[in-house]
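Engineer: Quick one, fold the following:
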Amino acid sequence: MSNTKRQDMKSSAEYVEQHLQTLEKTDITEMLYYSQEQAFSPEELAKVVNEQRLIELLAQSDAFLSSVNAAIEDFDK
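Structural biologist: Next comes the predicted model:
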């Protein structure tokens, strides 16, 4: 292997190592950021969440899952 090719490989390996270290630092920063989040109280959630709309969405998702299950059962037959 030529000397230039070895240097290119070393540069590539160094670049990968540097990139992985950057990702690791990003993960640590994100963990620190998210660990400082505070939970909402039930009162705060009640102000933000539209309970009626949430119930409607849950009903729609249940209906969708039921239709998928029925389609899968029909497919098996």
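
Engineer: going forward, measure contacts and count neighbours with C-alpha atoms only.
Structural biologist: OK.

Engineer: how distant is the helix or strand containing residue 74 from the center of its chain?
Structural biologist: In this structure, residue 74 sits in helix 51-76 according to DSSP states H and E. Its chain's average C-alpha position is 23 Å from that of helix 51-76, according to C-alpha atoms, centre = their mean, to the nearest Å.

Engineer: To compare with the earlier structure, here is another sequence to fold:
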Amino acid sequence: MTDKKISMDDKSSAENVEQHLGQLEKAEVTREQLYYSQEQPFSSDELARLINEERLNKLMAQSDEFLKSLNGEIGDFDEGDINSDR
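Structural biologist: Predicted structure coming up:
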């Protein structure tokens, strides 16, 4: 009889944990829905006002330079592999 009671208590505990986890998941979904419902898109005028175009252009030029140098390094690396087989 005590074995039955222990297994019933275990099952009850497991059910309680499962129920609690389900409630946490529902709360998280609700929190995400609330968060995303508060997002508002920017108009093009607002974006133009917020973006520092000069700084953005400098950053883009730097990234272009970086990618060019990276491509050169990759090319040199590939050529090194070809020459090392000979």
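
Engineer: what residue lies at the spatial centre of structure 2?
Structural biologist: residue 32 (14.4 Å; C-alpha atoms, centre = their mean).

Engineer: any idea what that residue aligns with in structure 1?
Structural biologist: In structure 1, the residue matched to residue 32 of structure 2 (TM-score structural alignment) is residue 27.

Engineer: From residue 21 of structure 1, how far off is that match?
Structural biologist: Relative to residue 21 of structure 1, residue 27 of structure 1 is positioned 10 Å away (C-alpha to C-alpha, to the nearest Å).

Engineer: what's the answer for residue 60 of structure 1, then?
Structural biologist: Distance from residue 60 of structure 1 to residue 21 of structure 1, counting by C-alpha to C-alpha: 44 Å.
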